[in-house]
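**Q** Give me a model of this one.
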Amino acid sequence: MQTEEQLKELVKQKYSEIALQDKETNQSSCCGSGGCSTEVYNIMSDDYSELKGYNPDADLGLGCGLPTQFAKIKKGDTVIDLGSGAGNDAFIAREETGIDGRVIGIDFTPAMIERARINAEARGFNNVEFRQGDIERMPVSANIADVIVSNCVLNLVPNKDGVFKEIFRVLKPGGHFSISDIVLVGDLPEALRSAAEMYAGCVTGAIQKNEYLALIETNGFMNVTLQKVKPVIIPDDILINYLDETGIAAFKSGNTGIYSITVYAEKPAGTCCAPGCCN
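**A** Modelled structure (predicted):
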């Protein structure tokens, strides 16, 4: 069993490699984790290209939804993008919040931060910044964000409860988040769950959908809403690396499902910090 720190280091190594790849390479791999499928496979099948603010150079094809499309960002908002990668969602959020707003991208991987900063500087985006940091301990003050977005990132973090506590701390009272992520329904076969490559590829780090939604509510959020749900299909030529033919047939015919969800929730107005900590 790998420790949380070992899993984080695995993710950092994988996504450092991904930062140097182009979108086409990432789209033909396990969520960017390396060339592992002859099929064109990418759990992010949503099309960003029609959204205002889209920059192809910042799109590495690593997401599993369109959280900025659902995030209800208003002009002048301060938006934080968790796991900002090369800047794709941050730049779309900038279009929504306008020149009077502010966007902060936070990413664990130095190579991603460097690539995002180059993309921002090349376009003269003065109200977008990227900070290296762990989203379990965000390098921002409390009660600063109107909106938080994230795209297929929390599933890579071992301590998801810690992330939701941080999201609650950082959001302003009355603020909200829209997060796209990977969740499970039923038990994933152990061979898939324990595979490091699949972990960095967004699937094995996922938890049960009901558990995921319960974490949000337990951490004090209200008006929890599923904005979008779609199934994730893993091609046979990926599954064969972890399961035999009998195992693949059982997995595909069973009740287990892998889903991309986009979930919305609000921090109650008048709340100063995390549940139970205010005097």
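
**Q** all contacts plus neighbour counts: C-alpha atoms, from now on.
**A** Noted.

**Q** Quick one: the helices in this structure, in order.
**A** 4-18, 23-27, 67-70, 88-97, 110-122, 160-170, 190-193, 196-200, 209-218, 236-239, 245-253 (DSSP state H).

**Q** Identify all contacting residues around the fifth one.
**A** Okay, so that is helix 110-122. If you take C-alpha atoms under 8 Å, 6 or more residues apart in numbering as the criterion, helix 110-122 is touched by 15-16, 19-20, 57-58, 84-87, 106-107, 126, 128-132.

**Q** how distant is that helix from the center of its chain?
**A** Here the centre of helix 110-122 is set off from its chain's centre by 18 Å, with C-alpha atoms, centre = their mean, to the nearest Å.

**Q** contacting residues for residue 162?
**A** By C-alpha under 8 Å, 6+ apart, the neighbours of residue 162 are residue 136.

**Q** For residue 127, see how far away it is.
**A** 28 Å (C-alpha to C-alpha, to the nearest Å).

**Q** follow-up on the earlier one: please spell out the ChimeraX selection for the buried subset of the contacts of helix 110-122.
**A** Per 16 or more other C-alpha atoms under 10 Å, the buried members of the contacts of helix 110-122 correspond to this ChimeraX selection:
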select :15,16,19,58,84,85,86,87,106,107,128,129,130,131,132
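
**Q** From the contacts of helix 110-122, which land in strands?
**A** Judged by DSSP state E, strands contain the following of the contacts of helix 110-122: 106-107, 128-132.

**Q** out of the residues you listed, which one sits closest to residue 74?
**A** Nearest to residue 74 among those: residue 128, at 15.6 Å, using C-alpha to C-alpha.

**Q** got a list of what that closest one touches?
**A** 90-91, 94, 102-105, 120.

**Q** of these, closest to residue 264?
**A** Among these, and counting by C-alpha to C-alpha, the member closest to residue 264 is residue 90, at 17.6 Å.

**Q** isn't the closest one right next to residue 78, touching?
**A** No: with contact defined as C-alpha atoms under 8 Å, residue 90 does not count as touching residue 78 (11.0 Å).

**Q** To compare against the first, here's the next sequence to fold:
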Amino acid sequence: MKDVKQDQIRSQVRENYAKVALKVNDESTCHAPGCCTPQDQKTLSVDDISKQMGYSAAELQSIPNGANMGLGCGNPQAIADLKEGDVVLDLGSGGGFDCFLAAPKVGSTGKVIGVDMTPEMITKSRNNASKSKFENVEFRLGEIEHLPVSDESTDVIMSNCVINLSPDKQSVFNEAYRVLKGGGRLAISDIVLTADLPDEVRNNIPLYSGCVTGASSIHELNQYLSIAGFTNISIEPKKESKAFIKDWAPEYKVEDFIVSAVIKAEK
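**A** A predicted model of the protein is given here:
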């Protein structure tokens, strides 16, 4: 975005998602700033939103109350091919939703680490883990451009509609490469550009927090991943995601410019 500093973007995103963490209670509807329920459908439940994104009823029933806030644009742990003993890192873990779904798959010999830059989200996810006794899950406060994770310590990195929010995506993928073990892999759901955004959208700061303005093209993502060192890169747009993306900002018809995609790569 023109004339908008990276720290301003981070502050805007952090502020908006702090509000989400504080507003979304166990039985609430979703109030996220964009990648969530449309403004005119505040009664849509978070479970309904998540089913649109590919989560099953069984998955939604298996997590702590309040962990699912209806955020995201896909189901990354379903594409991650998780195995017993894996160490999994979730970038932008929010209330811990995908972490809690990954935890039983990696078992007691594995571990799931969630990283989020919003203190309110970390507090929420830690409370969720404690009350439901998830002993192989932990949550760390930090930015995904500067991960609080040691080198070559992770088998799988997943993320759900978060990397588009970063103003420095190259650093995100560089960090992901650093913390992955050799043979480690990415399993990411995120938003990609399918056409150039009009100026009224590109210069709209609230839409950055709404998972629209910060989206990259497939070509740009391929470049970021390649520069970081990743191989076997696969970016698969999901046209069916337009069915829920159209409600994010109906006045701008953002479904004409963005789509959810499955992003995979290996170290």
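
**Q** TM-score for this pair?
**A** Once superposed, chain against chain, the TM-score is 0.87 (TM-score structural alignment, normalised by the length of structure 2); 253 aligned residues with a C-alpha RMSD of 2.4 Å.

**Q** Just put the helices of structure 1 in JSON lines and tack on distance to residue 37 of structure 1.
**A** Below are the helices of structure 1 laid out as JSON lines (distance: least, C-alpha to C-alpha, whole Å):
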{"stretch": "helix 4-18", "distance to residue 37 of structure 1": "16"}
{"stretch": "helix 23-27", "distance to residue 37 of structure 1": "10"}
{"stretch": "helix 67-70", "distance to residue 37 of structure 1": "26"}
{"stretch": "helix 88-97", "distance to residue 37 of structure 1": "24"}
{"stretch": "helix 110-122", "distance to residue 37 of structure 1": "24"}
{"stretch": "helix 160-170", "distance to residue 37 of structure 1": "29"}
{"stretch": "helix 190-193", "distance to residue 37 of structure 1": "15"}
{"stretch": "helix 196-200", "distance to residue 37 of structure 1": "12"}
{"stretch": "helix 209-218", "distance to residue 37 of structure 1": "26"}
{"stretch": "helix 236-239", "distance to residue 37 of structure 1": "6"}
{"stretch": "helix 245-253", "distance to residue 37 of structure 1": "16"}
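
**Q** I'd like to know which of those lies nearest to residue 179 of structure 1.
**A** Closest to residue 179 of structure 1 of the helices of structure 1 is helix 67-70 (C-alpha to C-alpha; 5.6 Å).

**Q** The closest one aligns to what range in structure 2?
**A** Aligning helix 67-70 of structure 1 against structure 2 (TM-score structural alignment) gives residues 76-79.

**Q** List the buried residues in that stretch.
**A** Applying a neighbour-count criterion of 16+ other C-alpha under 10 Å, one finds 76-77, 79 buried in stretch 76-79 of structure 2.

**Q** Likewise for stretch 151-171 of structure 1?
**A** By 16+ other C-alpha under 10 Å, the buried positions in stretch 151-171 of structure 1 come out as 151-158, 160-171.

**Q** For the spatially most central residue of structure 2, which residues are in contact?
**A** Nearest to the geometric centre of structure 2 sits residue 160, at 2.4 Å (C-alpha atoms, centre = their mean). Residue 160 of structure 2 makes contact with 72-76, 91-92, 188-190, according to C-alpha under 8 Å, 6+ apart.

**Q** 6 Å instead?
**A** Applying C-alpha atoms under 6 Å, 6 or more residues apart in numbering, we find residue 160 of structure 2 in contact with 72, 189-190.

**Q** For the equivalent of it over in structure 1, give its distance to residue 39 of structure 1.
**A** Mapped onto structure 1 by TM-score structural alignment, residue 160 of structure 2 lines up with residue 151. Taking C-alpha to C-alpha as the measure, residue 151 of structure 1 falls 23 Å from residue 39 of structure 1.

**Q** Can you tell me the closest non-neighbouring residue to residue 149 of structure 2?
**A** Nearest residue to residue 149 of structure 2 in three dimensions, chain neighbours excluded: residue 179, at 6.5 Å (C-alpha to C-alpha, 6 or more residues apart in numbering).

**Q** Could you measure from that neighbour over to residue 148 of structure 2?
**A** From residue 179 of structure 2 to residue 148 of structure 2 the distance is 9 Å (C-alpha to C-alpha).

**Q** now the angle between helix 160-170 and the longest strand along structure 1, please.
**A** When every strand of structure 1 is counted residue by residue (DSSP E), the longest turns out to be strand 171-185. Counting by axes from the mean of the first three to the mean of the last three C-alpha atoms, to 10 degrees, strand 171-185 of structure 1 points 160 degrees away from the direction of helix 160-170.

**Q** what's the matching range in structure 2 for strand 171-185 of structure 1?
**A** Under TM-score structural alignment, the match for strand 171-185 of structure 1 in structure 2 covers residues 180-194.

**Q** Also stretch 81-101 of structure 1?
**A** Mapped onto structure 2 using TM-score structural alignment, stretch 81-101 of structure 1 covers residues 90-110.

**Q** go on, stretch 121-140 of structure 1?
**A** Mapped onto structure 2 using TM-score structural alignment, stretch 121-140 of structure 1 covers residues 130-149.

**Q** And that stretch, what's buried?
**A** Quick answer for stretch 130-149 of structure 2 (16+ other C-alpha under 10 Å): 134, 136-145, 147, 149.

**Q** from the chain's centre, how far out does stretch 49-66 of structure 2 sit?
**A** 15 Å.

**Q** I meant stretch 188-205 of structure 1, not that one.
**A** The answer for stretch 188-205 of structure 1 is 16 Å, by C-alpha atoms, centre = their mean.
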